[in-house]
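*Asks:* Kindly return the folded structure for what I paste below:
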Amino acid sequence: MKNLFKILGTGALLLACSSPNNEQEVAKIEQGPEPRIISASKQYTEFIYALGATDNLVGVDLSSTYPKAAQSLPNIGYHMHLGLEGIMSLKPSLLLHKGGHFSIGPKQVVDQLENLNLPMHSFENKAKDITSTKKLLREMGTYFGKQVEADSLCQKLDQDLLMVKDKLGVQSDTVKVVVIHFGQAMNIYLAVGAESVAGKMVEMAGGKICIEKKGMERITSPELIAEANPDVILLTDFGYDRLGSKEKVMELPGIAETNAAKSGKIYRIEGYDIIYFGPRTGENVLKLHEILHRND
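*Replies:* Next up is the predicted model:
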């Protein structure tokens, strides 16, 4: 990454800027010391680590919890509640964010960053499925001069998913699944819908989300889970760890009446494994397949 700016060139930096008036600032940054990059996207952070492009990564947002090494970097706060002082204290030369609504905020901080001529960049490809995930990997690989690494990650992703298909070839049953994610507030939990990333990954693993939700929505009626009657319940790490045991999970409204509770098929999963597509998606689908088809 020492040659990052030679690889990117001034043109790439200009692309990152929001205003043509930033040209002088870009030139000054390019002529300065090593680039200093902040990632305000958990997805970008994982991609950067997977590509081995971390040499100039100096800060991440609060959601960037994977890999564990990212947690040792200075934290700029939650990506939608950024603080100007925390960002500028790291003396960044580039801020990466996903782009679009709910990418970074609040607006006044974003405006201040633009007024300070801090280059900001989001990549063109959005990882909404496996095909676009590989496109983003290759786009970021080109950006950081890690094309070989990106190709290797894409090949591994394909290989892992082929392994899942082979496993599913000898199984005809579809497992009914509910994925529960706790919010930060006490006693508020969310059901993950079939159209979410987690829902698509569950389907790849031979399961089916059995609560009709589009994304991630609060469960307003405990009867929804009881009526859905899943074979397996997956609880993300924050909620599972807070409750402390499978027995405590079964005390949640609506859980005890399900087939999953009666057979003890309630499992803890890492939230960052299922919340976005990335280079580990194939590995994570393999993990899901193993969980869904266990015979405890």
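*Asks:* drop to CA atoms for contacts and neighbour counts, all remaining ones
*Replies:* Will do.
*Asks:* need the strands for the stretch 1-150 of the chain, in chain order.
*Replies:* 37-39, 57-60, 94-96, 120-121 (DSSP state E, counting those that start in this stretch).
*Asks:* Could I get the ones you listed in JSON lines, plus columns for distance to L8 and mean neighbour count?
*Replies:* JSON lines is the format used below for those (distance: least, C-alpha to C-alpha, whole Å; neighbours: other C-alpha atoms under 10 Å):
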{"stretch": "strand 37-39", "distance to L8": "13", "mean neighbour count": "24"}
{"stretch": "strand 57-60", "distance to L8": "15", "mean neighbour count": "24"}
{"stretch": "strand 94-96", "distance to L8": "12", "mean neighbour count": "22"}
{"stretch": "strand 120-121", "distance to L8": "13", "mean neighbour count": "21"}
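*Asks:* Dump the ones you listed into JSON lines; add distance to S72 as well.
*Replies:* Shown next, in JSON lines, are the strands of the stretch 1-150 of the chain (distance: least, C-alpha to C-alpha, whole Å):
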{"stretch": "strand 37-39", "distance to S72": "13"}
{"stretch": "strand 57-60", "distance to S72": "9"}
{"stretch": "strand 94-96", "distance to S72": "18"}
{"stretch": "strand 120-121", "distance to S72": "23"}
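*Asks:* so which of those strands gets nearest L168?
*Replies:* L168 sits nearest to strand 37-39 of all those, at 36.8 Å, using C-alpha to C-alpha.
*Asks:* And for that closest one, what's in contact with it?
*Replies:* Contact partners of strand 37-39, identified using C-alpha atoms under 8 Å, 6 or more residues apart in numbering, comprise 45, 56-61, 92-97.
*Asks:* How about residues contacting the longest strand along the chain?
*Replies:* When the chain is scanned for its longest strand (criterion: DSSP state E), the result is strand 175-182. Here strand 175-182 makes contact (C-alpha under 8 Å, 6+ apart) with 188-192, 198, 202, 206-211, 225, 229-236, 238-239, 271, 292-293.
*Asks:* how about it: buried residues?
*Replies:* V175, K176, V177, V178, V179, I180, H181, F182 (16 or more other C-alpha atoms under 10 Å).
*Asks:* Next, the structure of the following sequence, for comparison with the previous one:
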Amino acid sequence: MAQPQGAAQPRIVAIGGAVTEILFALGLGDRVVAVDQTSRYPAAARRLPDVGYARALSPEGVLSVGPTLILAMEGAGPPSTMEVLKQASVPVVVIPDGHDREAVLRKIAAVAKAVGAEEKGRALSAEVSDDFAALDAMVKALPERPRAVFVLSASGGAAVVGGSDTSADAILKLAGLTNAMAQIKGFKPALDEAAMSAEPEAVVVMSGGGQVLDAATVFALPAFAGTPAARDERLVALPGSYLLGFGPRTPRAARDLAAALHPGAKLPELRARSWSAEPDQ
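*Replies:* Below you'll find the predicted structure:
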């Protein structure tokens, strides 16, 4: 969607944290006029108008900022909203989702194509590919695969954990960890007996965005009170969009998770990139 010479720059609504990160990494953040609630990085994105949660959008909210292009991560909705947006006079491009190296590169290529920045997209993809290769080399050299469980939330004494076929499962694998709750599919409440028998050695949670899961809260839950993770008080918290966003910084998130749970490995930092220099929150 290259812009004719002299044409006005597009006014982009970015829906999905990875979409927003990619646009800023491409150097096109000045074209983004609004984002959704999952767009937490970089800080400039958090200062933009918020059109709501990615899966609970209203057509009026999205269109009220006067976009000329809407880039939405696959799964944005509800479907009725997406139908209204697609029938409006504003182009809507749906970016394919996914939770592995290939999926991240597909997202970059799709966003770059949508905004006519294919060359910049190829350059970004090359940097991210190098980061994944460096991560892969680190993980292959690790001597063990600790058993970890990702806890999404906890209320009423029950923990919702990330099983197989989830972004949580994918990031654990990228970090050289074994998902202790892989027998569950999706994000679901963990039965106390199943969680204890899985014997996780560590618990991973999200920080920021109103998350309040700390070690005292998690290890007081019956599901984890008697586990090796509770005994050693091994809990790692990383920003949610960083950990589960599967945007350009995914190799860095996996590296940081691996370093936290393999403290003796002394993993090197990934190469500095201009688009990942800003601290997360």
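*Asks:* corresponding residue for A175 of structure 2 in structure 1?
*Replies:* Using TM-score structural alignment, the partner of A175 of structure 2 in structure 1 is A205.
*Asks:* E118 of structure 2 too?
*Replies:* Match for E118 of structure 2 (TM-score structural alignment): Q147.
*Asks:* try V35 of structure 2
*Replies:* Under the alignment (TM-score structural alignment), V35 of structure 2 maps onto V60 of structure 1.
*Asks:* Does that match touch P74 like I think?
*Replies:* Yes. Counting by C-alpha atoms under 8 Å, V60 of structure 1 touches P74, with 6.5 Å between them.
*Asks:* in which helix or strand would I find L153 of structure 1?
*Replies:* helix 147-168 (DSSP states H and E).
*Asks:* average distance between that helix and structure 2?
*Replies:* Helix 147-168 of structure 1: mean distance to aligned residues in structure 2 after superposition is 2.9 Å, counting by mean C-alpha distance after the TM-score superposition for structure 1.
*Asks:* just checking, what packs against that helix?
*Replies:* helix 42-51, helix 130-143, helix 281-292 (3 or more C-alpha pairs under 8 Å, 6 or more residues apart in numbering; DSSP states H and E).
*Asks:* residue contacts, the match of V35 of structure 2?
*Replies:* I38, S39, A40, S41, T45, A70, L73, P74, N75, I76.
*Asks:* Go through the contacts of strand 175-182 of structure 1 and flag which are in helices.
*Replies:* Among those, DSSP state H puts A198, V202, I225, F238, G239, L292 in helices.
*Asks:* which of those count as buried?
*Replies:* A198, V202, I225, F238, G239, L292.
*Asks:* The first one: what's it in contact with?
*Replies:* Spelled out, that is A198 of structure 1. By C-alpha under 8 Å, 6+ apart, the contact list for A198 of structure 1 reads V179, V192, I274, I275, Y276.
*Asks:* possible to save the residues you listed as CSV with distance to N3 of structure 1?
*Replies:* Shown next, in CSV, are the contacts of A198 of structure 1 (distance: C-alpha to C-alpha, whole Å):
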residue, distance to N3 of structure 1
V179, 43
V192, 42
I274, 34
I275, 33
Y276, 30
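*Asks:* ok so, going back, got the contact list for the match of A175 of structure 2?
*Replies:* V164, L168, V285, L286, L288, H289, L292.
*Asks:* possible to save the residues you listed as TSV with distance to N3 of structure 1?
*Replies:* Conversion of the contacts of A205 of structure 1 to TSV gives the following (distance: C-alpha to C-alpha, whole Å):
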residue	distance to N3 of structure 1
V164	39
L168	45
V285	36
L286	37
L288	39
H289	41
L292	45
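*Asks:* ok, of the residues you listed, which one's closest to L4 of structure 1?
*Replies:* V285 (33.3 Å).
*Asks:* Show me which positions of stretch 250-264 of structure 2 end up buried.
*Replies:* 250-262.
*Asks:* Stretch 218-236 of structure 2 too?
*Replies:* Neighbour count says stretch 218-236 of structure 2 has 218-219, 221-230, 233-236 buried, by 16+ other C-alpha under 10 Å.
*Asks:* whereabouts in structure 1 does it align?
*Replies:* Mapping stretch 218-236 of structure 2 onto structure 1 (TM-score structural alignment) gives residues 249-267.
*Asks:* What separates the first and last residues of that stretch, distance-wise?
*Replies:* Stretch 249-267 of structure 1 has an end-to-end distance of 10 Å (C-alpha to C-alpha, to the nearest Å).
*Asks:* what's the answer for stretch 66-81 of structure 1, then?
*Replies:* With C-alpha to C-alpha, one end of stretch 66-81 of structure 1 sits 20 Å from the other.
*Asks:* List the contacts of the closest residue to Y240 of structure 1 other than its chain neighbours.
*Replies:* Nearest residue to Y240 of structure 1 in three dimensions, chain neighbours excluded: R268, at 6.1 Å (C-alpha to C-alpha, 6 or more residues apart in numbering). Shown in contact with R268 of structure 1 (C-alpha under 8 Å, 6+ apart): L234, L235, T236, D237, Y240.
*Asks:* State whether R268 of structure 1 is indeed within a strand.
*Replies:* Yes. Counting by DSSP: H, G, I helix; E, B strand; the rest coil, R268 of structure 1 falls inside a strand.
*Asks:* Compute the number of surrounding residues for the closest residue to P239 of structure 2 other than its chain neighbours.
*Replies:* Leaving aside its sequence neighbours, P239 of structure 2 sits nearest to S207 (C-alpha to C-alpha, 6+ apart; 4.6 Å). S207 of structure 2 has 19 neighbours, counted by other C-alpha atoms under 10 Å.
*Asks:* Report the contact partners of S207 of structure 2.
*Replies:* Counting by C-alpha under 8 Å, 6+ apart, the residues that S207 of structure 2 touches are L213, A237, L238, P239, G240, Q281.
*Asks:* Just give me which of these are shared by structure 1.
*Replies:* Checked against structure 1 using both residues aligned by TM-score structural alignment, their matches' C-alpha atoms under 8 Å, the contacts of S207 of structure 2 keep these contacts: A237, L238, P239, G240.
*Asks:* Can you verify my assumption that the third one contacts G210?
*Replies:* No. With contact defined as C-alpha under 8 Å, P239 of structure 2 and G210 do not form a contacting pair (10.5 Å).
*Asks:* how far does stretch 177-189 of structure 1 sit from the chain's center?
*Replies:* Distance, stretch centre to chain centre, for stretch 177-189 of structure 1: 17 Å (C-alpha atoms, centre = their mean, to the nearest Å).
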